[in-house]
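# Got a predicted structure plus its sequence, pasted below:
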Amino acid sequence: MNIRLWNARILTMEETVPIFEGEIWVQQDRITYVGAGKEEEVPVWDMEIRL
């Protein structure tokens, strides 16, 4: 199942990276992308959740 979580506030564990808004992509049982969003190579989503 491919899931897109968007409009999310993302906090990384890196001290130099501030909290930012973006997307989290989950494909099967793995997180495959965390970031501001990208236009290329966008998979077909089974579910999209706006946070």
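In hand now; what should we look at?

# only C-alpha atoms for contact and neighbour calcs from this point on.
Fine.

# what about Glu23, how many neighbours?
22 (other Cα atoms under 10 Å).

# hold the first one in mind and look at this next one:
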Amino acid sequence: MVAKTVGLDAKRTKTKFKDVLEIRSSSGYINSAIKAGIINRYPDGTFNLYI
């Protein structure tokens, strides 16, 4: 919801996270939020999508 509100790109894309595949519908929002500095990854390189 935050990503949509601030107008982040939703297009599916490859991310830096080893647990977020490009085929996930959320991959574009996650990648856009990283680039915008809104979120960061865990030290082990994951997003922990399933927490």
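That came through fine. Everything numeric in this text was worked out from a predicted model, so none of it was measured.

# care to give me the TM-score?
After superposition, the two chains reach a TM-score of 0.27 (TM-score structural alignment, normalised by the length of structure 1), with 31 aligned residues with a Cα RMSD of 3.9 Å.

# Quick one: the strands in structure 1, in order.
Using DSSP state E, the strands of structure 1 run over 2-10, 20-27, 30-35, 47-50.

# tell me which strands and helices the last one is in contact with?
Read it as strand 47-50 of structure 1. Helices and strands touching strand 47-50 of structure 1, as assessed by 3 or more Cα pairs under 8 Å, 6 or more residues apart in numbering; DSSP states H and E, comprise strand 2-10.

# quick one: the strand it packs on to strand 20-27, angle?
Here strand 2-10 of structure 1 runs at 160 degrees with respect to strand 20-27, directions being taken by axes from the mean of the first three to the mean of the last three Cα atoms, to 10 degrees.

# So what angle separates the directions of strand 2-10 of structure 1 and strand 30-35?
Here strand 2-10 of structure 1 runs at an angle of 40 degrees relative to strand 30-35 (the same axes, to 10 degrees).
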